[in-house]
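Peer 1: Sequence and predicted structure are below.
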Amino acid sequence: MKSKKLILILAITIVSAYQGYAQSISPKIDSLRKLLKVSRADTNRVKLLLSISRLYSDLEYSDAGKPDSTLRFSRQAYALSRSLKYARGWARSYITVANGYRQKGNIPQSRRFALRAVDLCNRYGSADDRADAYVALSFTYTIEGEDLNQKIEHYKKIIPLLQQVGDKQKLAGALRYRGDLYQIRDDYTESLRDLKSALTLYKSIGFKRLDQVYDLIGLVSGRTGHYQQAIQYGLLALKTARECNDSSLLGTYYNRVGLVYDALRQFETAKLYFHKALLIAQKHKDKSSELIISLNLVASYYQLSQYGQGITLLKKISKSNLPVDNSSKIFIEVSYLQMYTKTNQVLQARQHCTRLLKLSESLDSSSISWRYIYDAIIPFYLVTKQYKLAQQLLLLDSNYLVIEKPSLSYFSANQLNWFKLDSALADYSSAIRHYRLYRDFKDSLTRQITSKQIKELDLQYRTEEKENNILQLQHQTKIQEAELRTAQLTRNFSISSAILLVLLLGLGFNQYRLKQRSSQILEAKQLVIDQKNQSLEQVLSQKEELLIEKDWMLREIHHRVKNNLQIITSLLDSQAIFLEDRAALSAIRESQNRVQSMALIHQKLYQSDRLSVIPMADYVTEIVDYLIDSFDRQDTVQKQIDITPLELDATLAVPIGLILNEVVTNSLKYAFPNNRPGLISIELKKLAGQHYQLLMVDNGIGLPTDFDPGQSRSLGMSLINGLSHQIDGDLHISQNNGVRFRLNFSLDKMVKESEVS
């Protein structure tokens, strides 16, 4: 699956690049054909025929590609070269014939003529001719298996020949292409060496179209775990493409930057880049890219627990005419199964599980697709209490991990599934052991990502520091040279004055001594200033390091709090497996929802650039989406959310989130019985000064006539009243065609309380 995806990405890149190129070739062909009509039967005519044939060959990846035209003009060039005994034209005509047969899909015939071209060019051609012959031969090989190795070996011959020619742009293009081949072979060290050499050559000649080189360097950097460098070069590729007014590859670049953020587990940012990539693919009607990007976007929705949006996109993919191969079908069914399992839609999940098992029958035992299949089916078996089947698949999954040794995230998921199975079977000793292994793998993965980022940031900081030190040393050297020249001039002047003006010798000597004393005083003062500057720099450096350390510690605290809350959710989930009483199950579900609303706060805090405030628009939307999905009411209950752009301190956002959780939960449980359709409206608006109003309304059946919110002893109403009092808010509950909760609160009061505390 990995190699197929790489080939598809490469094909997308080539096709997109040539679509714009084809438009510039057609006028050149028309111009050369006019010259051909008035040309004589000499070597210049051979060159014209070869140029036309080569241009038709360059249209290979466009809709205008005409292999018959390539072959026709190549054969004319060959016949005329033979009659003129023009050996170089004869050799080059074999190159264009080989290209023509490759266009027609006749690879054996193309390789036969390419080998003849190599032989003739080695005898009669220049270094440039020999390089072109090897290029034609290399294109008769694919980028899989041994063919890929052959292709690279040919480029090992091409690049020294182009170095002899001295055409820097052509040499840079060959290095870029070989660097791409190395990354497909997972030889990332060689790939980066070629790509950076290509970049240096391109820059030396002022070549502007550097976006493809930047993109490939970013791709390889991401594969080697250097995520900051991957993002840096990915953004350079986007910037360069926009500066050149070329949008043909922007979709590919946005998608690859999104994949880097996905690897960093910054799923919100990844989702943003996937959205941009998808819009560009749809604009260019690039169906292959649209499919790949859509599936990446589905994966982001799953990681963000936005299951409703993920299922909607999957249905859209299923109804579209996108080119879906077997690997993509497997990924689609895996995504359906995972999301329906997470939302407890067992009937739909079972249907997709059956389809997935059917698709997997044709897979090889070493296929990477098994990893995704295990990840989807095992949780489904656990939820549906098919523990024996879950255990069988977990054993297969564990064996697969031992053999294939994928990333730590897969080992982490495997141990979590073992923990859930052992918990369900009441084997608590084994469950605890697997849970510890799960935490170890997950923490190792987090440290792995974080440590690489810190090292890269540290390296960048140290490099800049060294460059600044070098500049300071150069500046000090210039000052010393100036002082030396001044001293020499003073000495020469003193000697000349002594010879010419003997009577003024004493005065001149005194002046010299005064200047020397002044210089010493200045040097002493400069030394004091330098020492103070160094002390100040050390203090500033220590302060910056402490601020960075504080920032990472705060992120780690929020991360650990979020993880602990998720542990509570997992334990509640494990407890729910053994409960039969509906009231108890409902209470556990509501507790999970409350914990989730608090966990979401801490997740947003450690993923955000600002570690103390919460963007309420995103937070409220995610809570409501989560609750609607949790109660499986996304088809019957609509939401209407209008939030004033506002960021609240976490101490205020937590109680408001819990109040919102209780109100929406009550609406979903009681306002719309028997799957009755309904609407839940949430509005957060600014009043006068620092006063705000949170309005929560549903159009359900309303409260019972004898219900008094102030006297209610239910846990939900107790929480609502208690939390409203905690933030010194004014809560009012009324009903008119439904229930209406209005909460007025003030930021001024919260600020004063925080200052006092």
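Peer 2: Arrived safely, thanks for sending.

Peer 1: from here on, contacts and neighbour counts on C-alpha atoms
Peer 2: Fine.

Peer 1: Shouldn't residue 648 be within a strand?
Peer 2: Yes - counting by DSSP: H, G, I helix; E, B strand; the rest coil, residue 648 is located in a strand.

Peer 1: how about the strands of the protein, start to end?
Peer 2: All strands of the chain, identified by DSSP state E, fall at 613-615, 637-643, 647-649, 678-686, 691-698, 730-735, 739-746.

Peer 1: As CSV, the ones you listed with distance to residue 243 would be great.
Peer 2: Shown next, in CSV, are the strands of the chain (distance: least, Cα to Cα, whole Å):
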stretch, distance to residue 243
strand 613-615, 33
strand 637-643, 36
strand 647-649, 35
strand 678-686, 41
strand 691-698, 44
strand 730-735, 54
strand 739-746, 47
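
Peer 1: and the gap between residue 137 and residue 58?
Peer 2: 16 Å (Cα to Cα, to the nearest Å).

Peer 1: Neighbour count: these two, which is higher?
Peer 2: Per other Cα atoms under 10 Å, whichever of residue 137 and residue 58 has more neighbours is residue 137, with 25 against 20.

Peer 1: does the more buried one really touch residue 114, like I thought?
Peer 2: Yes - between residue 137 and residue 114 there is a contact under Cα atoms under 8 Å: 5.0 Å.

Peer 1: Mind listing the shared neighbours of these two?
Peer 2: Listed as contacting both residue 137 and residue 114 by Cα atoms under 8 Å, 6 or more residues apart in numbering are residue 98.

Peer 1: and the comparison structure, right after this:
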Amino acid sequence: MKQNSEQIKAELKTNLDDTTRVLKLQTLSLYYVLKAGEEKADIDSSYIFARQADLLSRKVNYDRGKWMSLILYSKIFQEGDNSSKGIRELKKAFAIAHKNNILWLKGEAYRELTNYYEFNKTECLIRLKIIEKAYKAFKKGGSKQQIADILVYYGAHYHYSGNFKAALQKFNEAKNLYEDIGNKDQMQNLYHYMARTYSNIGLYTEAIKYELQSIKIGERSNDIFSLTINYMSLALSYYRMENYEMALNYHRKVFDYSLEMDAPEISPFYNASYIIKDLLKLGRKKEAKQFFNTTVTKLKIKNYYDNIWLQICYITFFDDLQNYNTSNQACGKLIKIQKTNKNIISEMINIEINNNIVTHLFKIKNYELATEYLNESIKVGKSIKDINMIINGDYMKFKLDSATGNYMSAISHLRKYEKAKDSIFNDVKFYQISNLQIKYETEKKDKDIHVLTNQSELQKVKINNDKIIKIVAGVILILLLIITILIFRSYKNKKESNEKLQAGKVDIEKKNKVLKNIVKEKEWLLKELHHRVKNNLQVVMSLLNTQSSYLKDEYAVDAIKNSQNRIYSMSLIHQRLYQSDGLSCV
């Protein structure tokens, strides 16, 4: 996460659009407010980035940015021990969400509201009721990402309250959603919680599998704090299944990280105590001694939490050396620290403290006090459903009763131990079967969804085909209608044309008939004209012939004869003209 925060800071120096800049600033604000340690500098940094995002959102009127600023302010004030201011900002967010029916904002507001209640047995029930409201709001109006996130949060609360079956159901729902949206990089926290839940019900193989998946994601993001928590959980699972070599490997890794971190929940003394236990379980006493003398004794104690685990280191190491005076002194100090800080020490740490005290008291044969602390551990273990305490409680009682000669009670506790083992075995099987059932139902659900999706797709295709067929049929119908209209218009035009042609033909025939009559008449007149011309020429020739008979002058007679010849020539030409079809033959 730190690497991501540095990357975001670098991106903010570039030219980003206003909306993206707001989201980046809010991501940075969230990083600092959730950062381990609750340092004032981190709270101040978170407020600065949230304020910048708020001001920019108001400037560009980006509603989502303005509303998320209210959630961030609430978180910052709550983390900074100013709950009254935080509640005031949260009320503003609720008012906007209710007034405008903004379901995702309502979900975010409910999720933030849970932080105003303690994470203990009593108030965890209140938190669960509020989370249910957040889940319903996200379910109606949130994104898949928001639904998946709230499911992880939901499951973590069920895990804490000891309802492991409900926790696994929520985790598996979240897992399916993350995979559905392809957001596997944000599943580190989910896998970690799944691992812890499986570890609590004795399914260590499953716990290790999911913790390794969580680590794989953490190594990509280089989130050292989360990775260290993962390694701690993984080491504990290996320790519980008695694979001390692997447990030692991861306890050493966590120990190295813890030296560089300033986080109370990751104490180097805690991991040192388990490194000593791992080495002693493996029979490597020299390494344990060297580690204790050269490393553990040189560590600086920062708080009561460190001191608890330092005393456990002393108890474990010196009990193994049978130096009970030194281990007894350490046990006395541990009991004193536990009583002084009884109101702030968690139930899980109390169990760890009591188990170490019981182990030591059993070795020094202080069975009465050992029984007292064992009873307290069993009581707390049952309340939080710690499987290891349930398994080992009666077994330790059997050992204590056997050591004190109370054999009837020892036999009774041995039977309870065997019964508890069988019960836990059955519970484990139940969880395995439940998990398989969940997996089967999920796969069946996915298959049903796939079938329904295919049917839906087929239905869509059919609807689309029907639409296409209807469109094609409509187009064809329109085309047929257009063609019919065109054919009708063509027929009508043709009919009108035929009628016009018919009328024109009749008119032409009439005109032809008239013209034929005119032609015949003209032919007749032309024949008559030719006849008259011929007659006239014949008359002229006859007159000239008659005239020549009375003339005695030779020259006059020749002139008359020339004239006759000319008239004869004209007569021949005329004859050729009226006998021929054209003038080209003349």
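Peer 2: All right, it came through fine. None of these values were measured; they are calculated from a predicted model.

Peer 1: Could you get me the TM-score between them?
Peer 2: Once superposed, chain against chain, the TM-score is 0.59 (TM-score structural alignment, normalised by the length of structure 2); 419 aligned residues with a Cα RMSD of 4.3 Å.

Peer 1: returning to that earlier point: adding mean neighbour count, write the strands of structure 1 out as a markdown table.
Peer 2: Shown next, in a markdown table, are the strands of structure 1 (neighbours: other Cα atoms under 10 Å):
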| stretch | mean neighbour count |
| --- | --- |
| strand 613-615 | 20 |
| strand 637-643 | 15 |
| strand 647-649 | 15 |
| strand 678-686 | 18 |
| strand 691-698 | 20 |
| strand 730-735 | 14 |
| strand 739-746 | 19 |
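
Peer 1: In structure 2, what residue corresponds to residue 56 of structure 1?
Peer 2: Aligning on TM-score structural alignment places residue 56 of structure 1 opposite residue 29 in structure 2.

Peer 1: Ignoring the adjacent residues along the chain, who's closest to its match?
Peer 2: residue 46 (4.0 Å; Cα to Cα, 6 or more residues apart in numbering).

Peer 1: Kindly report the same for residue 563 of structure 2.
Peer 2: Residue 563 of structure 2 sits nearest to residue 544 (Cα to Cα, 6+ apart), 7.8 Å away.

Peer 1: Tell me which residue of structure 1 lines up with the one you found.
Peer 2: Aligning on TM-score structural alignment leaves residue 544 of structure 2 without a counterpart in structure 1.

Peer 1: Give me the neighbour count for residue 544 of structure 2.
Peer 2: So residue 544 of structure 2, with other Cα under 10 Å, has 18 neighbours.

Peer 1: Now do the same contact list for residue 409 of structure 2.
Peer 2: The contact partners of residue 409 of structure 2, taken as Cα under 8 Å, 6+ apart, are 398, 401.

Peer 1: Pull up the gap between it and residue 367 of structure 2, please.
Peer 2: 14 Å.

Peer 1: Map residue 181 of structure 1 across to structure 2 for me.
Peer 2: By TM-score structural alignment, residue 181 of structure 1 lines up with residue 157.

Peer 1: Residue 128 is in contact with that match, correct?
Peer 2: Yes - counting by Cα under 8 Å, residue 157 of structure 2 does reach residue 128; the two are 6.8 Å apart.

Peer 1: For the residue nearest the centre of structure 2, which residues are in contact?
Peer 2: The residue lying closest to the centre of structure 2 (Cα atoms, centre = their mean) is residue 181, at 2.8 Å. By Cα under 8 Å, 6+ apart, the contact set of residue 181 of structure 2 is 144, 145.

Peer 1: Can you find the partner of it in structure 1?
Peer 2: Structural correspondence for residue 181 of structure 2 with respect to structure 1 (TM-score structural alignment): residue 205.

Peer 1: cool, residue 77 of structure 2 as well?
Peer 2: Superposed on structure 1 with TM-score structural alignment, residue 77 of structure 2 falls opposite residue 101.

Peer 1: my guess is that match meets residue 110, correct?
Peer 2: Yes - between residue 101 of structure 1 and residue 110 there is a contact under Cα under 8 Å: 5.0 Å.

Peer 1: The match of residue 56 of structure 1: neighbour count?
Peer 2: By other Cα under 10 Å, neighbour count at residue 29 of structure 2 equals 29.

Peer 1: Repeat that for the one 5 residues further on.
Peer 2: Residue 34 of structure 2 is surrounded by 15 other residues when neighbours are defined as other Cα under 10 Å.

Peer 1: Look up how far residue 27 of structure 2 lies from it.
Peer 2: In this view, residue 34 of structure 2 and residue 27 of structure 2 are 11 Å apart by Cα to Cα.

Peer 1: before we move on, what about residue 560 of structure 2?
Peer 2: Taken as Cα to Cα, the span from residue 560 of structure 2 to residue 27 of structure 2 is 143 Å.

Peer 1: Now do stretch 255-266 of structure 2: distance from first to last residue.
Peer 2: Termini of stretch 255-266 of structure 2 sit 9 Å apart (Cα to Cα).

Peer 1: distance between that stretch and the chain's centre?
Peer 2: The gap between where stretch 255-266 of structure 2 is centred and where its chain is centred comes out at 35 Å by Cα atoms, centre = their mean, to the nearest Å.

Peer 1: What are the contacting residues of that stretch?
Peer 2: The contact list for stretch 255-266 of structure 2, computed with Cα under 8 Å, 6+ apart, reads 36, 37, 224, 228, 229, 267, 268, 271, 272, 305.

Peer 1: neighbours of residue 454 of structure 2, just the number please.
Peer 2: Using other Cα under 10 Å, residue 454 of structure 2 has 12 neighbouring residues.

Peer 1: One more: residue 460 of structure 2?
Peer 2: 12.

Peer 1: element containing it, please.
Peer 2: Residue 460 of structure 2 is part of helix 407-550 when elements are defined by DSSP states H and E.

Peer 1: following that helix, which helix or strand comes up?
Peer 2: Defined by DSSP H and E, the subsequent element after helix 407-550 of structure 2 is helix 554-579.

Peer 1: so where is that following helix in structure 1?
Peer 2: By TM-score structural alignment, helix 554-579 of structure 2 lines up with nothing in structure 1.
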